[in-house]
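Enquirer: what's the 3D shape of this:
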Amino acid sequence: MPMSKSILITRPDHDLITKYFCAWSNELVDFAKSKMIKVYDLKGKKSNKKKFLSYINIRCPSLIFLNGHGNADIFAGYGDEPMVGVETILKDAIVYARSCEVGKNLGLILVQNGAHSFIGYNRKFFCGYTPEKITKPLEDEIAGLFLKPSNLIISTLLKSNSVQEAHNRSRKSMYKNFRKMVSSTSTFEERYSARWLWSNLHSQVIFGDPLKTI
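Expert: Predicted structure coming up:
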């Protein structure tokens, strides 16, 4: 059985996008700790298959937050090392993958293998960014339009809301940001990036029990 109120976060930081994911996950680590939820933080090189499986098998986290690159059949950790595949057992956990295409096939298989629920994307997950801000990702307002709605999935779950509620709040936030990005007051960068956020909005999927909470 999963440990009550615990979260495992993978956040490699070996390239531009994973550095953004890693930095924007800091607030979720802090928020979980403020809620007295145990955090297993696999940051940087710690985000490898050996350490990940050790935590899964011994600590049995109730919530798993995967940050990194992926495809329909594999989720990768630091240095793009395959970490989660169709053979992986994430029993009794809620899983959110901030990654490309994991929701196309792997997410459903993880549920079939015993995970309670899965949220992810069945196409590419896009994250717009500002080139001048790449050394300070938390100051990148364009990136925030993409990453704040995805962070909302985890923060909503950490508040003991359901998987469906987390999914709904995230999509509502994406839609609100999209409307802002195509409005008459938007910047060129916002208008240019809007198509990618629209794609994220329509590629976010749920598998498993939508009413599950941690």
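Enquirer: C-alpha only now, for contacts and for neighbours.
Expert: Fine.
Enquirer: now do the helices in the chain.
Expert: Taking DSSP state H as the criterion, the chain carries its helices at 16-34, 49-59, 106-112, 141-158, 163-181, 188-203.
Enquirer: can you pull out the residues in contact with the first one?
Expert: Translated: helix 16-34. Residues from elsewhere that reach helix 16-34 (C-alpha atoms under 8 Å, 6 or more residues apart in numbering): 7, 11-13, 38-39, 41, 43, 67-69, 127, 134, 137-138, 147, 151, 154-155, 158.
Enquirer: strands - which of those land there?
Expert: Among the contacts of helix 16-34, DSSP state E puts I7, R11, K38, V39, D41, K43, N67 in strands.
Enquirer: residue contacts, K91?
Expert: Taking C-alpha under 8 Å, 6+ apart, we find K91 in contact with M1, P2, N113, G114, A115, H116.
Enquirer: measure it to K51 for me?
Expert: Taking C-alpha to C-alpha, to the nearest Å as the measure, K91 and K51 are separated by 17 Å.
Enquirer: count of neighbours near the residue lying closest to K104 once chain neighbours are set aside?
Expert: Residue nearest to K104 in three dimensions, not counting chain neighbours: N122, with 4.0 Å by C-alpha to C-alpha, 6 or more residues apart in numbering. Number of residues near N122 (other C-alpha atoms under 10 Å) recorded here: 23.
Enquirer: was I right to think N122 contacts G103?
Expert: Yes. Between N122 and G103 there is a contact under C-alpha atoms under 8 Å: 4.3 Å.
Enquirer: please give me the structure for this one as well, since I'd like to look at both together:
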Amino acid sequence: MTGSAQGFLITTPHDDDAIAYCNAWSKEIMDAASQKGFLVFELPGAKANKSDFESYLNKQNIRFVMFNGHGAPDLITGYKKEVILQAGKNDNLLKGKVAYARSCYSLSILGESCITAGADGFVGYKLPFMFVSDPTRGAHPLKDELAKPCFVTSNIIPISMLKGHTVCETVQKAKTEIQKMIDYWETRSDLVEAPMVAACLYWNGSGLDYCGNGDTKL
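Expert: Okay, the predicted model is just below:
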């Protein structure tokens, strides 16, 4: 990076249990961004709204945007499922930026729309992002061994990009690790949930892809 430090903007809406898991696993990503010299801007809870989201993108030198939130093919939501980014509406906000969306379906239409509007790269999922959770670990997501494989592999994407890898390299690295995890969990006979963990990993790997120039770096 040259000149003034570039920014990393991340949404952590705290909407429901699924998003709470995404948020908990985002701390190591924010730490990695700080260590790489990025200014970290978090939009937690109610701050993950459209107004604040647009304000940060318009006023700060944001290079990398990460979403934790529910999605649809053409949109991503923030707090209380308010739409904060939508194809054909405000996708131009990502012009000159790279995005990673840990949200369902949003790559298929929104990703392409953002690239058309000038984004450098968009990594996300064409299918739902899925994970299995242990109901006894809901208050401590980082200690949930059933959820861990899906979040470790999804965290590879932003952390790898923060380390300077290209979008294409990052996606391939995540897919390779996902396959290793699938191979491991398919051999587990001690947990009744093991096949479900493997299935979620397979699903996430199948849906993971990118739009834009694969050689893009932060």
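Enquirer: picking that back up, from the ones in strands among the contacts of helix 16-34 of the first structure, which single one is nearest Y96 of the first structure?
Expert: N67 (8.6 Å; C-alpha to C-alpha).
Enquirer: list only buried entries from the contacts of K91 of the first structure.
Expert: Buried subset of those (neighbour count, 16 or more other C-alpha atoms under 10 Å): P2, N113, A115, H116.
Enquirer: need the contact list for the last one.
Expert: By C-alpha under 8 Å, 6+ apart, the contact list for H116 of the first structure reads K91, D92, A93, I94, G208, D209, K212.
Enquirer: need the counterpart of the fifth one in the second structure.
Expert: Here G208 of the first structure is matched to G212 in the second structure, going by TM-score structural alignment.
Enquirer: skip the chain neighbours and tell me the closest residue to its match.
Expert: G121 (4.8 Å).
Enquirer: could you do M130 of the second structure as well?
Expert: C200 (5.5 Å).
Enquirer: separation between the one you found and F151 of the second structure?
Expert: For C200 of the second structure, the distance to F151 of the second structure - C-alpha to C-alpha - is 11 Å.
Enquirer: could you tell me which residues touch both of those two?
Expert: Shared contacts of C200 of the second structure and F151 (C-alpha under 8 Å, 6+ apart): F131.
Enquirer: which of the contacts of K91 of the first structure are conserved in the second structure?
Expert: On the basis of both residues aligned by TM-score structural alignment, their matches' C-alpha atoms under 8 Å, what survives of the contacts of K91 of the first structure in the second structure is N113, G114, A115, H116.
Enquirer: the last one and D15 of the first structure: what is the separation?
Expert: For H116 of the first structure, the distance to D15 of the first structure (C-alpha to C-alpha) stands at 31 Å.
Enquirer: and what of the first one?
Expert: To D15 of the first structure, N113 of the first structure is 31 Å away according to C-alpha to C-alpha.
Enquirer: over to the third one?
Expert: Using C-alpha to C-alpha, one obtains 29 Å as the distance from A115 of the first structure to D15 of the first structure.
Enquirer: before we move on, the earlier item: overlap of the contact sets of N122 and G103 of the first structure?
Expert: A72, Q204, V205.
Enquirer: residues near the nearest residue to the second one once chain neighbours are set aside, how many?
Expert: When you say that, I think you mean Q204 of the first structure. Closest residue to Q204 of the first structure apart from its sequence neighbours, by C-alpha to C-alpha, 6+ apart: Y121 at 4.5 Å. By other C-alpha under 10 Å, 28 other residues sit near Y121 of the first structure.
Enquirer: what does the one 3 residues further on give?
Expert: For K124 of the first structure, the count of nearby residues is 21 (other C-alpha under 10 Å).
Enquirer: what's the answer for G7 of the second structure, then?
Expert: 21.
Enquirer: pull the contacting residues for the nearest residue to it once chain neighbours are set aside.
Expert: Of all residues not flanking G7 of the second structure in the chain, I62 sits nearest, at 4.1 Å (C-alpha to C-alpha, 6+ apart). I62 of the second structure is in contact with Q6, G7, F8, L9, Y56, K97, counting by C-alpha under 8 Å, 6+ apart.
Enquirer: tell me who's in contact with L145 of the first structure.
Expert: Contacts of L145 of the first structure (C-alpha under 8 Å, 6+ apart): M174, N177.
Enquirer: now do the counterpart of it in the second structure against C211 of the second structure, distance only.
Expert: Residue pairing (TM-score structural alignment): L145 of the first structure is matched to P149 of the second structure. Taking C-alpha to C-alpha as the measure, P149 of the second structure falls 25 Å from C211 of the second structure.
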